[in-house]
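**Q** 3D, please:
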Amino acid sequence: MQLPQHATRPRWWTELPLIALIYGAYSAGRLIVRGDEARAVEHGLSILRLEKTLHLNAEHPLNRLFTHTPAVGIPADFLYASLHYLITPAILIWLFRRRPAQYRAARGWLMTSTMLGLIGFTFLPTCPPRLLPAVHGFTDTMAQYGSYGWWGGEASAPRGLGGMTNQFAAMPSLHVGWALWCGVMLWRFGGGKIARVAAVAYPLTITFVVMGTANHYLLDAVAGVAVMGVGLLLSKPLLRLAARVRARFTAAPSATGAPIVSPGCQTSQGEPFPGQRTSSDTPAEAVDVTASKAR
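**A** Coordinates of the predicted model:
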């Protein structure tokens, strides 16, 4: 995954409002498009049936492990409820400070993919495994171990704020998508074995966590990876378009036809500045200029 470099260093006072705007639109969009519950449940069951047909049903054994083993389930709930909102911003800040040439492309890829995920939530509201009827065999570990953390029984939202989150935003899994983005950034720019181990371990851990906590299906995770791939392809032309727009509004005065010297100044051919001759001036011309000044 080759990310283009940019010569201009980004400025925090332009980046911060942009990121806040995109994340605000994403969060508001999730609330607006909550979707019909019956439709979301049917989509969830359809995914589950497809996985069973393809022998891909990894959610049930993982969920049983997390449910019956608190030493695994409780840390997994903490990871699900926190890392998504800590690691991604931390890597964005790290890129901004240490890799400014690659930051803008990396940020554009993340934002484009996030908006694509919102489109998925809009047109394919999906009930996560934990909200399916109990007959389907899933346990909501976030609710089971809720007394150990700050979250309530509704997703990873703090207690009392569950109504402010879209419970049916399961397809695609942006937990997995954002974790993949973090892994790519660590692999490409982290340097050293520890960074590369983390680059592989973090996305894989998040994938197991979202399934074991019954927040996502395996195909949600696959869709999250696919969304990041499409986002990478679309982000490049979008960044080029943004660069052209930015160049148009920040063009140098000389590019718009404005004079670069004050009125009344004249230059002869070959003079970059008024009164400055080039090395091509002949000795005779230099003598004429000196005599003229003496008079």
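**Q** can we go C-alpha only for contacts and neighbour counts from here?
**A** Fine.
**Q** Tell me the buried residues in the host helix or strand of Ile93?
**A** When elements are defined using DSSP states H and E, Ile93 is found to belong to helix 70-98. Buried residues in helix 70-98, defined by neighbour count with 16 or more other C-alpha atoms under 10 Å: 73-78, 80-81, 84, 88, 91-92, 95-96.
**Q** cool, stretch 140-151 as well?
**A** Buried, per 16+ other C-alpha under 10 Å, within stretch 140-151: 140-146, 149, 151.
**Q** Please generate a structure for the following sequence too, so the two can be compared:
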Amino acid sequence: MGDTTVSSLEGRQATPRPAAEDRTGNTLLRRMRTPRRPRLWFEVLLIAVSYWTYSLIRNAVPEQRHEALRNADWIWRTEHHLGAAVEESVNHAVNQVGWLIIGMNYYYATLHFVVTLSVLVWLYRCHPGRYAAARLVLFATTVVALVGYYFFPLAPPRLMTGGTFVDTVMVHQTWGSMASGDLKHMSNQYAAMPSMHIGWALWCGLTVFALARAPWARILGILYPVATLVVIVATANHFWLDAVGGLLCLAFGFLVARLWYGALPYALPQWVPGTRGTPVLPVKT
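**A** So this is what the prediction gives:
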């Protein structure tokens, strides 16, 4: 009996602690990866600080003018080789319609921020269980874009040397671009690849299309990134290949959210404890 008691005690002493430590670590990881109710003050602060940091880093990237112009020539030659160098034709055609191009200048300057913030607010109020994951997609997309700005400086079409592109902001005296006119010194003019106008617009459009119930809202979700593509090309602020770069950045953002939460944002529960609906189940590790 004595031997049995000793071996039993030794067995109890040998196993519990590692198991307890594993449980603690797994529990903490599950809590971090489980959607929870967002806090308004934290989200406002996080978005403000994040965008300020992004702008600071983006504008701190050296404006490598010669390399940016050389890259623009390479992009332009590549598009010609593909038989899809349409930017100049679109730019000239739309510039002939005054009210249209002026509207596009203001579209470029405002909706990029207004629509993105509006979708974030809508997610916060109506889809709190999906908000953090969707926000992570947007943040990861924006952060990886900084890599492109640093390693591939690119001049927009309107700044190409020897080109015939029209800088629509300068010609029509609007404030449709932070990189034109009196505001050009406040923004890095050679951070065109990838296009975050497209990255953010696609994020907004996919989010609205996936989660909105009204058919008209879902249609607008599809049309918004399409309209944004037309605008960035017509105003000579981007090549269409910059839009492809924005799409790839967004794909990276969705991959990060999928790996962290174990599901795409739109597949997560709509509500979290503290709002309404059933409690959220922990994300599987």
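**Q** What does the TM-score come to for these two?
**A** Aligned and superposed, the two chains score 0.77 in TM-score terms (TM-score structural alignment, normalised by the length of the second structure); 230 aligned residues with a C-alpha RMSD of 1.7 Å.
**Q** Break down the second structure into its helices, ranges please.
**A** Using DSSP state H, the helices of the second structure run over 2-14, 16-33, 40-60, 65-82, 87-95, 98-126, 128-151, 168-172, 196-211, 215-234, 240-261.
**Q** Of the ones you listed, which is nearest Gly162 of the second structure?
**A** helix 65-82 (10.1 Å; C-alpha to C-alpha).
**Q** Quick one: map Arg244 of the first structure onto the second structure.
**A** Using TM-score structural alignment to pair residues, one finds that Arg244 of the first structure aligns to nothing in the second structure.
**Q** which one is Cys249 of the second structure nearest to, not counting chain neighbours?
**A** Nearest-residue entry for Cys249 of the second structure: Thr141, 5.0 Å, with adjacent residues in sequence omitted and distances by C-alpha to C-alpha, 6 or more residues apart in numbering.
**Q** tell me the contacts of the alignment partner in the first structure of that neighbour?
**A** In the first structure, the residue paired with Thr141 of the second structure according to TM-score structural alignment is Ser113. Applying C-alpha atoms under 8 Å, 6 or more residues apart in numbering to Ser113 of the first structure gives the contacts 227-228, 230-232.
**Q** got the contact list for the corresponding residue of the first structure for Phe252 of the second structure?
**A** Alignment note (TM-score structural alignment): Phe252 of the second structure maps to Val230 of the first structure. Counting by C-alpha under 8 Å, 6+ apart, Val230 of the first structure makes contact with Ser113.
**Q** ditto for the one 5 residues further on
**A** The neighbourhood of Ser235 of the first structure, defined by C-alpha under 8 Å, 6+ apart, consists of 105, 108-109, 112.
**Q** in the second structure, which of these remain in contact?
**A** Listed in the original numbering, those still in contact in the second structure are 105, 108-109 (both residues aligned by TM-score structural alignment, their matches' C-alpha atoms under 8 Å).
**Q** Pick the one among these closest to Leu219 of the first structure.
**A** Trp109 (21.7 Å).
**Q** Can you verify my assumption that the closest one contacts Leu232?
**A** Yes: with contact defined as C-alpha atoms under 8 Å, Trp109 of the first structure reaches Leu232; the gap is 5.2 Å.
**Q** before we move on, back to that, nearest to Arg64 of the first structure among the kept ones among the contacts of Ser235 of the first structure?
**A** Nearest member of those to Arg64 of the first structure, counting by C-alpha to C-alpha, is Trp109, at 35.5 Å.
**Q** quick one on the thing from earlier: and the helix holding Ile93 of the first structure, how far from the second structure on average?
**A** When the second structure is superposed, helix 70-98 of the first structure averages 0.8 Å from its matched positions, counting by mean C-alpha distance after the TM-score superposition for the first structure.
**Q** Where in the second structure does that helix fall?
**A** So helix 70-98 of the first structure is aligned with residues 98-126, judged by TM-score structural alignment.
**Q** residues contacting Leu65 of the first structure?
**A** 72-73, 212.
**Q** Thr122 of the first structure now?
**A** Residues near Thr122 of the first structure by C-alpha under 8 Å, 6+ apart: 30, 33-35.
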